[in-house]
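Asker: I'd like to go over a predicted model; first the sequence, then the structure.
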Amino acid sequence: MFMEERQKDIVRRLNETGRIIVSEIQEIYGVSADCARRDLRELERKGLLRRTHGGALPAEPKGIYPEKTYTPKDLPEVRMNYLIVAKKALEYIGQQEVVYITTSSVGYYMALNIPDSLQVTVLTNSVTIADVLRKKECCKVIFLGGEMSSRGHCHDYYTVRMVKNIRIDKAFLSHTAFSLDFGASIHDSAGVEFGKAVMESSTMNIGVYPSEKIGKTSIHSVCKASDYDLLITDADASQDFLTQAEEMGLVCDVADEKED
């Protein structure tokens, strides 16, 4: 089989199954690991797939705007990449710490999975996440209030003023998109000042970005990539992204499903 035929067939299989790994390419086409990786690099360059740790995923379009009243509780099923990242993030919370948890789906999964043995004070500006946390005896909850959006979030002037008066040990943040050149970005400019205020009040800022958000950009920049002390993502993140992040000094912790 010629190279072009092999690469075309790799894309076909990938689109049918949703994922392909280097060892599969070796076995199916009788090629070396280096040859398989070269095929994936070439196909990624053409925009036909997205390379990951040890394999590839189908190419994805730019993220879409969320529904106006969407909350993480509305998800029809658990998003495994998000859950894996959330559980990895929980490993960084120490006893008696004060932490901010993002309003995103990752934050929701973090709230659901906080162990009963972990005594922690959690700041949140999400009604949905606050409702989860209020049922956990191990958690003290500080709700950052203000004028509420249709999605149950607060991030107006009053919310910003409140968070500026609280010392935070660690902030776990996630936004619509994250790229190394544009940093963290969101669709709605109303959340920019709040995001910046959280990071200024926190001793350690941790980005929690599932691979679906990596390498994409939205409209309004919240922070530079280098503003994070740590980035947590999953094993489906592009290998090129992880290499470039390491080269620019961004510390990454890649959560593996096997660790779950």
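Answerer: In hand now; what should we look at?
Asker: For the rest of this, base every contact and every neighbour count on C-alpha atoms.
Answerer: Will do.
Asker: and the next element down the chain from the top helix by length along the chain?
Answerer: Ranked by residue count under DSSP state H, the longest helix found in the chain is helix 3-17. Later in the chain than helix 3-17, the nearest helix or strand by DSSP states H and E is strand 20-21.
Asker: list the buried ones in the longest helix of the chain?
Answerer: Buried positions in helix 3-17, judged by neighbour count with 16 or more other CA atoms under 10 Å: Arg6, Gln7, Ile10, Val11, Leu14, Asn15.
Asker: So which residues of the stretch 51-200 of the chain form helices?
Answerer: Along the stretch 51-200 of the chain, the segments classed as helices by DSSP state H, counting those that start in this stretch run 80-90, 105-113, 127-133, 157-163, 192-201.
Asker: Put this next to the first one:
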Amino acid sequence: MFAQERREQIIKQLRIKKRIEVRQLEEIFQVSGATLRTDLRELEKEGKLLRTHGGAMLLENDLQKEDILSGRKNIEQKKFIAQTAIDYIKEYDSLLLDSGSTTLEFARELKNFKNLKVITNDLQIALELQENPWIELYLIGGKVRNRFRLTNGVISLDFIKNIAVDKVFLAPNALSAMDGATTSNEEMRAMKQAMMASSTESYMLCDSSKIGKRAFCKFADPSEFQMMFTDSGISQKEKEALEKKGMQITICE
């Protein structure tokens, strides 16, 4: 394998694992640690990763680019999830909606409801729901993350900590029995944890492509959710492992 091919494969491994150690790369590529450290230095110069002690991690921007691209995939599965999860909403509920492509599909299912209070940090969800005069809509203030259509930061957290709602619907970047629900950075972890703390019940919307994977920051254990909604692509092994951790799972088809 040529050096450039190996470096492309290293980036592919990082997109799956988010961080990796040189010793793991030695097992995968069967080349010396010195050669791999050279690869990592060159990839860091190109702005594709950040070297850490003994390995490397994917840069946050690359993680977020992957999230945006994944949001364009699995649309049918996300619609199934949204159409099933909507049965858990009743009139006069107050809801927190996390930012994400699956929660956006869920928000679209809310458009025909009456007498709901919805709070979100997602700009696109807010634009969808503001068309319905029967929904009392709140957009969480704070710093806008350019190109990612959401707000976060200290102002956002202060807002969330001063409200109390019935239910929150969250979308993780990744989910596994071993690592729990994870997201790409510390700011998003703080946001999701604040939303859960302000809600009586927490629900997860997670298409199967995210299951069995992990992102950089853990924000919750599987047992902290009343229900997780996913599609039929989840493996039996992952389903059983999550259930052993106390997670209730609904398969949406």
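Answerer: Now that the structure is in, tell me what you want to look at. As the structure is a prediction and not an experimental result, all values here were calculated from the model.
Asker: export the helices of the stretch 51-200 of structure 1 to JSON lines and tack on distance to Asp34 of structure 1 and mean neighbour count?
Answerer: Formatted as JSON lines, the helices of the stretch 51-200 of structure 1 follow (distance: least, CA to CA, whole Å; neighbours: other CA atoms under 10 Å):
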{"stretch": "helix 80-90", "distance to Asp34 of structure 1": "27", "mean neighbour count": "22"}
{"stretch": "helix 105-113", "distance to Asp34 of structure 1": "35", "mean neighbour count": "23"}
{"stretch": "helix 127-133", "distance to Asp34 of structure 1": "45", "mean neighbour count": "19"}
{"stretch": "helix 157-163", "distance to Asp34 of structure 1": "50", "mean neighbour count": "18"}
{"stretch": "helix 192-201", "distance to Asp34 of structure 1": "42", "mean neighbour count": "19"}
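Asker: Take the ones you listed and lay them out in CSV including distance to Phe172 of structure 1.
Answerer: Formatted as CSV, the helices of the stretch 51-200 of structure 1 follow (distance: least, CA to CA, whole Å):
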stretch, distance to Phe172 of structure 1
helix 80-90, 8
helix 105-113, 8
helix 127-133, 13
helix 157-163, 14
helix 192-201, 9
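Asker: Out of those helices, flag the one nearest Ile186 of structure 1.
Answerer: Relative to Ile186 of structure 1, the nearest member of those by CA to CA is helix 192-201, separated by 7.8 Å.
Asker: Quick one: average offset of the helix or strand that the closest one is followed by versus structure 2, please.
Answerer: Proceeding N to C from helix 192-201 of structure 1, the next assigned helix or strand is strand 202-208, under DSSP H and E. Superposed on structure 2, strand 202-208 of structure 1 shows a mean distance of 0.5 Å to its aligned residues (mean CA distance after the TM-score superposition for structure 1).
Asker: Trace strand 202-208 of structure 1 over to structure 2 and give me the residue numbers.
Answerer: Here strand 202-208 of structure 1 aligns to structure 2 at residues 199-205, judged by TM-score structural alignment.
Asker: And stretch 241-248 of structure 1, by the same measure?
Answerer: Mapped onto structure 2 using TM-score structural alignment, stretch 241-248 of structure 1 covers residues 238-245.
Asker: and that stretch, which residues are buried?
Answerer: Glu238, Lys239, Ala241, Leu242, Lys245.
Asker: Same question for stretch 139-152 of structure 2.
Answerer: Leu139, Ile140, Gly141, Gly142, Val144, Phe148, Leu150, Thr151, Asn152.
Asker: Could you dump those into JSON lines with distance to Leu63 of structure 2 added?
Answerer: JSON lines is the format used below for those (distance: CA to CA, whole Å):
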{"residue": "Leu139", "distance to Leu63 of structure 2": "25"}
{"residue": "Ile140", "distance to Leu63 of structure 2": "24"}
{"residue": "Gly141", "distance to Leu63 of structure 2": "24"}
{"residue": "Gly142", "distance to Leu63 of structure 2": "22"}
{"residue": "Val144", "distance to Leu63 of structure 2": "18"}
{"residue": "Phe148", "distance to Leu63 of structure 2": "12"}
{"residue": "Leu150", "distance to Leu63 of structure 2": "16"}
{"residue": "Thr151", "distance to Leu63 of structure 2": "18"}
{"residue": "Asn152", "distance to Leu63 of structure 2": "17"}
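Asker: what's the closest of those residues to Lys17 of structure 2?
Answerer: Of the buried residues of stretch 139-152 of structure 2, the one sitting nearest to Lys17 of structure 2 (CA to CA) turns out to be Phe148, at 22.1 Å.
Asker: Could you double-check that Cys139 of structure 1 sits in contact with Leu133?
Answerer: Yes. Under the criterion of CA atoms under 8 Å, Cys139 of structure 1 makes contact with Leu133 at 6.6 Å.
Asker: do you know how far the residue lying closest to Phe106 of structure 2 once chain neighbours are set aside is from Leu205 of structure 2?
Answerer: Once flanking residues are discounted, Phe106 of structure 2 sits nearest to Ala82: 4.4 Å by CA to CA, 6 or more residues apart in numbering. Going from Ala82 of structure 2 to Leu205 of structure 2 by CA to CA, to the nearest Å gives 8 Å.
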